[in-house]
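[1] I'd like to go over a predicted model; first the sequence, then the structure.
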Amino acid sequence: MKSLGVEIKSSTCVLVLLDSADEIKEATKIELEDPYCATSVKEFFDDLKTWLEKCNADVVNIKKRLEKGKFAGGASSFKIEGLIQLAALVSVNLVGGPELNRLAKSVETLPAMKKYQEQAYLAALSAL
């Protein structure tokens, strides 16, 4: 089983693909250059869809963002979430931050990866 974890930060989408052995198969970032430009949104969607088809994940887990309050996600992050849900041909789930924090405590050591990929990794791991 392959699991894809996604963390959306501002207008950037961090993607980490894991296999059933919890090993990172692939990781990348896709950026939405201008969320107000239809051409930019279409290019982002096409890049995302191509990457999702190439990675052939069985499930996609997205780290939830707050909708209200001081730490609420921006409009472009929710636009990206919608585009992921449209582009994915498999089940898309939202995973809360507290659940990912509990999972992080239960994992003895994280594999070698960049710091910004950790939350996407944990989101992918939560599906396995």
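    Perfect, thanks for sending it. Numbers count the residues shown, from 1 in each chain.
[2] Going by C-alpha atoms from here, please, whenever you check contacts or count neighbours.
    Will do.
[3] Give me the contact list for the helix or strand hosting Lys25.
    Lys25 belongs to strand 24-31 when assigned by DSSP states H and E. The set of residues external to strand 24-31 that reach it, using CA atoms under 8 Å, 6 or more residues apart in numbering, is 11-19, 44, 47-48, 117.
[4] Selecting buried members of these in PyMOL, what would you type?
    The PyMOL command for the buried members of these (criterion: 16 or more other CA atoms under 10 Å) is given here:
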select buried, resi 11+12+13+14+15+16+17+18+19+44+48+117
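[5] Of all pairs in the contacts of strand 24-31, which one is the farthest apart?
    Based on CA to CA, the longest span within the contacts of strand 24-31 runs between Ser11 and Asp19 and measures 26.5 Å.
[6] Now do the buried residues in the longest helix seen in the chain.
    The longest helix of the chain (DSSP state H) is helix 38-55. Going by neighbour count (16+ other CA under 10 Å), the buried part of helix 38-55 is Val41, Phe44, Phe45, Leu48, Lys49, Trp51, Leu52, Cys55.
[7] Need the nearest residue in space to the second one, chain neighbours excluded.
    Once its chain neighbours are removed from consideration, Phe44 has its nearest residue in Leu32; the separation is 5.7 Å (CA to CA, 6 or more residues apart in numbering).
[8] before we go on, here's another structure to hold up against the first:
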Amino acid sequence: MRICGIELTGNDAVVCLLSSEHGLFNLPDSRIRKLTLPKEHTRADLQRFQKDLVQFLRDYKVERVVVKERLQKGKFAGGAVSFKIEAAIQLIAEPNIEVHLISATQIKAILADSPQPVPFQETGLKQFQEGAFTTAYAGHYL
């Protein structure tokens, strides 16, 4: 199964691909590390963002998208743009792609039961992709 983990930061959707077969994990190369929605965006910009993401998911034959859920209150609450991005991702209407939201609490619980087989530093991913990688890994167990 090919999974795309997504972490929302500001007006960016940071992505990480993870493939798993028979208990073995692989990190496929990807031409995109993040997609950005302009801060001063229009309806057309939001539709373009969703279209670009769907095309990316099709190109890499992603079967499951897992988004790290944004907090609605508190110190680390998400901004308005990130909630729009989250909604655009949730509304993807592709028959072969399932979309899931996962909370930070759920991710911690999954990592406690099934620790990552390799430290993030050894993955070859960029540091800003760590949250998306962790989300994709936890999404494997949904």
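    Now that the structure is in, tell me what you want to look at. All figures in this text were calculated on a predicted structure; none of them were measured in a lab.
[9] what stretch of the second structure does the longest helix of the first structure fall on?
    Matched against the second structure by TM-score structural alignment, helix 38-55 of the first structure falls on residues 43-60.
[10] What are the contacting residues of that stretch?
    Taking CA under 8 Å, 6+ apart as the rule, stretch 43-60 of the second structure contacts Cys4, Leu35, Thr36, Leu37, Pro38, Ile85, Ala88, Ile89, Ile92.
[11] and if you look at stretch 83-100 of the first structure?
    Looking at stretch 83-100 of the first structure with CA under 8 Å, 6+ apart, the contacting residues turn out to be 45, 48-49, 52, 57-65, 119, 122-123, 126.
[12] Show me these that map onto strands.
    Val59, Val60, Asn61, Ile62, Lys63 (DSSP state E).
[13] Name the single longest strand found in the second structure.
    strand 12-21.
[14] tell me the angle that one makes with strand 64-68.
    Here strand 12-21 of the second structure runs at an angle of 130 degrees relative to strand 64-68 (axes from the mean of the first three to the mean of the last three CA atoms, to 10 degrees).
[15] tell me what strand 12-21 of the second structure is packed against?
    strand 2-9, strand 24-26, strand 34-36, helix 130-139 (3 or more CA pairs under 8 Å, 6 or more residues apart in numbering; DSSP states H and E).
[16] For Gly79 of the second structure, which of those is the nearest?
    It's strand 2-9; of those, that one is closest to Gly79 of the second structure (CA to CA) at 8.8 Å.
[17] Quick check: that closest one compared with the first structure, mean distance?
    When the first structure is superposed, strand 2-9 of the second structure averages 0.6 Å from its matched positions, counting by mean CA distance after the TM-score superposition for the first structure.
[18] can you list contacts of that strand?
    By CA under 8 Å, 6+ apart, strand 2-9 of the second structure touches 13-20, 57, 61-68, 70, 82, 85-86, 131-137, 139-140.
[19] and if you look at stretch 119-129 of the second structure?
    Stretch 119-129 of the second structure is contacted by residues Val14, Val15, Cys16, Leu27, Arg33, Glu130 when judged by CA under 8 Å, 6+ apart.
[20] From the opening residue of it to its closing one, how far?
    For stretch 119-129 of the second structure, the first-to-last residue distance is 13 Å (CA to CA, to the nearest Å).
[21] and that stretch, how far out from the chain's middle?
    15 Å (CA atoms, centre = their mean, to the nearest Å).
[22] Repeat that for stretch 14-21 of the second structure.
    9 Å.
[23] do the same with stretch 90-103 of the second structure
    Worked out by CA atoms, centre = their mean, stretch 90-103 of the second structure lies 11 Å from the chain centre.
[24] mind listing what's buried in that stretch?
    Gln90, Ile92, Ile97, Val99, His100, Leu101, Ile102.
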